[in-house]
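Enquirer: Okay, sequence plus prediction incoming.
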Amino acid sequence: MIDLSGTDLSRSVRAREFYLGRQPILDRNGVLFGYELLFRNSPVGPANIDTELSATAAVIAHASQLGVEKVIGDGLGFVNVDEQALHSDIFGFLPREKVVLEIVETLQATPKVLARMADLASQGFQFALDDVRGDSSQLQAMLPMTQFVKLSMRGGDASALASLATRLKGDGKLLVAEKVETREEFGACLDLGFDYFQGYYFAKPVIMSGKKLSPSQLALMELMRLVVSDADNIDIERAIKRDASLAINLLRLVNTPAVGARQRIDSLSQAVTILGRRQLQRWLQIMLYAEPGKRSATQTPLLMLAATRGRLLELLAHKLRPAHRHVADIAFTVGIMSLMDTLFSIPMSELLTQIAVSDEVSEALVYRAGFFGELLKLAECIERIEDMEDAIMPALRELEMTTEELVELEMSAFEWSDNVVRYAI
């Protein structure tokens, strides 16, 4: 067994450069169930890791030291393990009640592997089999210790997939559809009886021609206009009071730990005074994703993604241009607005005719151009790390940022957005 304990681990793993992707896994109602955590090693710089120690094990150990719980919040975290990771000591770092060990498709079901899986299962760990494409002796050998089976929606025969899904459901396994990219694919997987769905189908805009914002959304927009235009506090309070559910939601949100207020905020006048215009605008933007009249579970992943993007862009901007506070504020706005075309089912260019933004925000949202557009592209690459991994390192070099700095900011953004969503819906 590979020993990852002691000072050697601290020295070797800390030197490892990696970055982290987090892909949402949703249930049949569109509610966030968990995340697959995707660790990628930086291809540049010295590894400083003993050659027999797998990169997977080292990176997982490092990420666990930073705090996996911060990354996965209330859900489960699916973590890929190869053979070396399986036989290593990383499991002392992982919270067994929060982690599903995802067996990669290349791992052979040898007696040694099966014995190790049985041992870990007896300790309370759950297993998932990744990218299963057909029945096999390998699948049958691992199935008794497995709770989840992941089937890819890419490149397979539809009838064979349906047959395999039916058989696995009959064995009592929970099925996860991977690489679900469209709502049509999501619907097809629902019909096949899949339990969970991984992919960004929920973040793709479904454009509906002629759609207008709802009265509640228009009220929020008007409120944001008042905040941005430096209207008097009394006028802002009056606008909030016109919509009772808006007032209740705002008071709930501003008392979240993510705001960091030193005292409980009990009234709208307190909220307006204590928060200030910049913070008030931020929470109004977040509330668009948790609209009172439409508060449904399906909004949760979109709200989580938007809040994470907003916070990550804000932290990146603050790191890169620390002397300019307004730059971080603009970056947050770009991140949180980048999914509003999906939220409203309106093309971004049309949406921006209804929401007044600066030219640099518009350029970033429509064309991914300029400084803020570059930050947004980096965030999107991290989200889609499996398909866009090659673009991450060039982007970091362009921004003169290390992978270690990026991971720290990612962890902070994940933790912050998890806190926000808890209070927003």
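Expert: Done, it's in. Numbering: from 1, shown residues only.

Enquirer: Could you use CA atoms for every contact and neighbour count after this?
Expert: Noted.

Enquirer: now the strands: where do they sit in the stretch 201-350 of the chain?
Expert: Counting by DSSP state E, counting those that start in this stretch, the stretch 201-350 of the chain has no strands at all.

Enquirer: cool, and the stretch 1-150 of the chain?
Expert: 18-27, 32-41, 76-81, 99-103, 126-129, 148-152.

Enquirer: Give me the contacts around the last one.
Expert: Outside of strand 148-152, the residues within contact range by CA atoms under 8 Å, 6 or more residues apart in numbering are 127-133, 161, 173-179.

Enquirer: starting at the chain centroid, how far to it?
Expert: 20 Å (CA atoms, centre = their mean, to the nearest Å).

Enquirer: And the next helix or strand past it?
Expert: Remark: after strand 148-152, the chain's next helix or strand is helix 158-170, criterion DSSP states H and E.

Enquirer: Look up how far Ile336 lies from the closest residue to Asp74 other than its chain neighbours.
Expert: Spatially, and ignoring its direct neighbours in sequence, Asp74 is nearest to Gly34 (7.8 Å; CA to CA, 6 or more residues apart in numbering). Look at Gly34 and Ile336: by CA to CA, to the nearest Å, they are 21 Å apart.

Enquirer: still on that earlier bit, rebuild the strands of the stretch 1-150 of the chain as JSON lines, extending it with distance to Ala203 and mean neighbour count.
Expert: What follows is the strands of the stretch 1-150 of the chain, written out as JSON lines (distance: least, CA to CA, whole Å; neighbours: other CA atoms under 10 Å):
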{"stretch": "strand 18-27", "distance to Ala203": "11", "mean neighbour count": "22"}
{"stretch": "strand 32-41", "distance to Ala203": "13", "mean neighbour count": "20"}
{"stretch": "strand 76-81", "distance to Ala203": "20", "mean neighbour count": "23"}
{"stretch": "strand 99-103", "distance to Ala203": "25", "mean neighbour count": "24"}
{"stretch": "strand 126-129", "distance to Ala203": "25", "mean neighbour count": "24"}
{"stretch": "strand 148-152", "distance to Ala203": "19", "mean neighbour count": "22"}
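
Enquirer: export those to a markdown table and tack on distance to Ser209?
Expert: A markdown table is the format used below for those (distance: least, CA to CA, whole Å):
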| stretch | distance to Ser209 |
| --- | --- |
| strand 18-27 | 28 |
| strand 32-41 | 29 |
| strand 76-81 | 38 |
| strand 99-103 | 42 |
| strand 126-129 | 41 |
| strand 148-152 | 32 |
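
Enquirer: Looking at these, which is nearest to Gln198?
Expert: strand 18-27 (4.5 Å; CA to CA).

Enquirer: chain center to the closest one, what's the gap?
Expert: With CA atoms, centre = their mean, you get 5 Å for strand 18-27.

Enquirer: helices or strands up against it?
Expert: strand 32-41, strand 196-198, helix 370-383, helix 403-424 (3 or more CA pairs under 8 Å, 6 or more residues apart in numbering; DSSP states H and E).

Enquirer: so can I have JSON lines of those showing distance to Ser64?
Expert: Below are those laid out as JSON lines (distance: least, CA to CA, whole Å):
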{"stretch": "strand 32-41", "distance to Ser64": "11"}
{"stretch": "strand 196-198", "distance to Ser64": "23"}
{"stretch": "helix 370-383", "distance to Ser64": "19"}
{"stretch": "helix 403-424", "distance to Ser64": "11"}
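
Enquirer: before we go on, here's another structure to hold up against the first:
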Amino acid sequence: MDIYVARQPIFDRRLRVYGYEILYRMKEDDQYCMRTGDAASLSVIKNTVLVIGAEKIAGGKKAFINFTRNLILDNTAYLLPKDLTVIEILEDVRIDDQVLSRCKEIKKKGYTLALDDFVLNGNRHNPLLNLVDIIKVDYRATTNAEREEIVRHFKDTSIRLLAEKTETIEEFKEAKKLGFSYFQGYFFSKPIVIARKDIPVSRINYLRILQELANEHIRIRKLREILETDPSLTYKLLKYINSSFFSLRYEVTSIGHALALLGESEIRKWAFLVILGKLSKGFPDELIKISLIRARLCEAIATKIGLSKRKTEFFLMGMISTIDAFIGRPLEEIVQELPVAKGLKDALLGKDNVYGMVYSLVLCYERGDWDRVNQWIRKLALNEEDIPKLYTEAIRNVNEIADFIN
């Protein structure tokens, strides 16, 4: 049974990741009736959360899992770790004595319960409101007046409100001001554009370092000289080369030796990684993690479609896909100044080429847009079963170097 699995971050009011909603769907040619479809969902849960592990797929944070009526009644919840799981009851679940009784049992066992796509109209006396810990409100499907009424209704209760599909910084600020506790959407990856004169000098310096990598062949001596003037970058380089990611049998202690071992391809990847890490100070950690997951997935897909010689370019495309948020300038301005291939720049600006096809596939998979995922898989002549494996491997890789990122 082949499955697509992705995750979407959920933030608290301080922009720390509280958890991830696990998005999933079966392969197109899997055919199940409704009851067996629930069994398929159970298989997804077992394979993503139990086999891969909640620590891997959600980084030790809460994993929000959608539950249908049948999954609630079939005791599926008890297969999942209660400390890392939020049982998200779908809005179309018919509430009767059976469901209510089982939800009470699940709650008593210590699980966190959430109610999906809540609207106040017709639900003021929903018996689940006495049990759930979190209520999710769709920001796209409700008006500001409706959201204000929901906040007032639950103001004096222990229920926490989650604003779902918050896609802009303005919506995040608005929801936060209203009193929402959690926020789900891609608002955090949107740039807050600032004047050129307001860009800190340190950030400009990092971009100048990237310019040194623009040459077809990196001048190792020149790069070493730059690194020797910055103790922080030197530390990052030596920590990286001596990390478990490379598993060397001996310790590397010099900049020259580290650069020689990495080689040009890995040096370019390392430079973008460490500089984005520097630029990300003051931004949610999740932003650079998403950059890295995109980078690893783009790189892996490039290898699958026979472009392994250009995989570093695909890696860099993923890395810089969020750089507009870090720099505070429109992406179309920034990419023109970066030392990357023209085709890569064109792809980030929405032009149609092989880079763009891979990038579109990665973005669609990240957001759980499964229909378009299938379209891009067919266009790139990929095997469907490869993408979920590459995605979870990318997450695993990012988890392994999380300490280095921070």
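Expert: Perfect, I can see it now. All of these numbers come straight from a predicted model, not from anything done at the bench.

Enquirer: Out of the contacts of strand 148-152 of structure 1, who's the most crowded?
Expert: The most neighbours of any of the contacts of strand 148-152 of structure 1, using other CA atoms under 10 Å, belong to Val176, which has 27 neighbours.

Enquirer: Doesn't that residue belong to a strand?
Expert: Yes - looking at Val176 of structure 1 with DSSP: H, G, I helix; E, B strand; the rest coil, it is inside a strand.

Enquirer: tell me the contacts of the alignment partner in structure 2 of it?
Expert: Matched by TM-score structural alignment, Val176 of structure 1 corresponds to Leu162 in structure 2. Shown in contact with Leu162 of structure 2 (CA under 8 Å, 6+ apart): 134-137, 180-184.

Enquirer: got it, and Thr76 of structure 2?
Expert: Counted by CA under 8 Å, 6+ apart, Thr76 of structure 2 has contacts Leu42.

Enquirer: mind running it again at 10 Å?
Expert: By CA atoms under 10 Å, 6 or more residues apart in numbering, Thr76 of structure 2 lies in contact with 39, 41-42, 45-46, 67, 70, 106.

Enquirer: export those residues to TSV and tack on distance to Asn215 of structure 2?
Expert: Shown next, in TSV, are the contacts of Thr76 of structure 2 (distance: CA to CA, whole Å):
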residue	distance to Asn215 of structure 2
Ala39	54
Ser41	50
Leu42	51
Ile45	47
Lys46	48
Phe67	53
Asn70	59
Ile106	60
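
Enquirer: Of the residues you listed - the most surrounded one?
Expert: Neighbour counts for the contacts of Thr76 of structure 2 peak at Phe67, which has 24 neighbours (criterion: other CA under 10 Å).

Enquirer: Distance check, that residue against Leu338 of structure 2.
Expert: 45 Å.

Enquirer: quick one on the thing from earlier: show me what the residue nearest to Asp74 of structure 1 aligns to in structure 2.
Expert: By TM-score structural alignment, Gly34 of structure 1 lines up with Gly19.

Enquirer: The aligned partner of Leu273 of structure 2 in structure 1: neighbouring residues, count only.
Expert: Matched to structure 1 by TM-score structural alignment, Leu273 of structure 2 sits across from Ile286. For Ile286 of structure 1, the count of nearby residues is 23 (other CA under 10 Å).

Enquirer: ok, Ile286 of structure 1 - contacts?
Expert: For Ile286 of structure 1, the contact set (CA under 10 Å, 6+ apart) comprises 250, 253, 303-304, 306-307, 310, 333, 336-337, 420-421, 424.

Enquirer: same deal with Arg372 of structure 2?
Expert: 360-361, 363-365, 378.

Enquirer: Between all of those residues, which two are separated the most?
Expert: Top of the distance list for the contacts of Arg372 of structure 2 (CA to CA): Leu363 and Arg378, 15.7 Å.

Enquirer: and those two? which has more neighbours close in?
Expert: Between Leu363 of structure 2 and Arg378, Leu363 has the larger neighbour count (other CA under 10 Å), namely 15 against 12.

Enquirer: Can you give me the neighbour number for Lys33 of structure 2?
Expert: Just so we're on the same page, residue 33 of structure 2 is Cys rather than Lys. 9.

Enquirer: can you pull out the helices in the stretch 101-250 of structure 1?
Expert: Per DSSP state H, counting those that start in this stretch, the stretch 101-250 of structure 1 carries helices over the ranges 111-122, 137-142, 158-170, 183-191, 215-228, 233-241, 244-254.

Enquirer: Gln281 of structure 1 is nearest to which of those?
Expert: Of all the helices of the stretch 101-250 of structure 1, helix 215-228 sits nearest to Gln281 of structure 1, with 6.0 Å by CA to CA.

Enquirer: Which strands and helices lie in contact with the closest one?
Expert: Applying 3 or more CA pairs under 10 Å, 6 or more residues apart in numbering; DSSP states H and E, we find helix 215-228 of structure 1 packed against helix 233-241, helix 244-254, helix 268-288.

Enquirer: quick one: buried residues of the longest one?
Expert: What that stands for is helix 268-288 of structure 1. 268, 271-272, 274-275, 277, 279-288 (16 or more other CA atoms under 10 Å).

Enquirer: just the first one next, same as before
Expert: With burial defined by 16+ other CA under 10 Å, the residues of helix 233-241 of structure 1 counted as buried are 233, 236-237, 239-240.

Enquirer: average gap between that helix and structure 2?
Expert: In the superposition with structure 2, the average deviation recorded for helix 233-241 of structure 1 is 2.2 Å (mean CA distance after the TM-score superposition for structure 1).

Enquirer: now the second one
Expert: Between helix 244-254 of structure 1 and its aligned stretch in structure 2, the superposed structures give an average distance of 3.3 Å (mean CA distance after the TM-score superposition for structure 1).

Enquirer: Mind giving me the packing neighbours of that helix?
Expert: By 3+ CA pairs under 10 Å, 6+ apart, helix 244-254 of structure 1 packs against helix 215-228, helix 233-241, helix 268-288, helix 403-424.

Enquirer: Tell me which of those lies nearest to Lys319 of structure 1.
Expert: Using CA to CA, the nearest of those to Lys319 of structure 1 is helix 403-424, at 9.0 Å.

Enquirer: which bit of structure 2 covers the closest one?
Expert: The aligned range for helix 403-424 of structure 1 in structure 2 is 384-405, by TM-score structural alignment.
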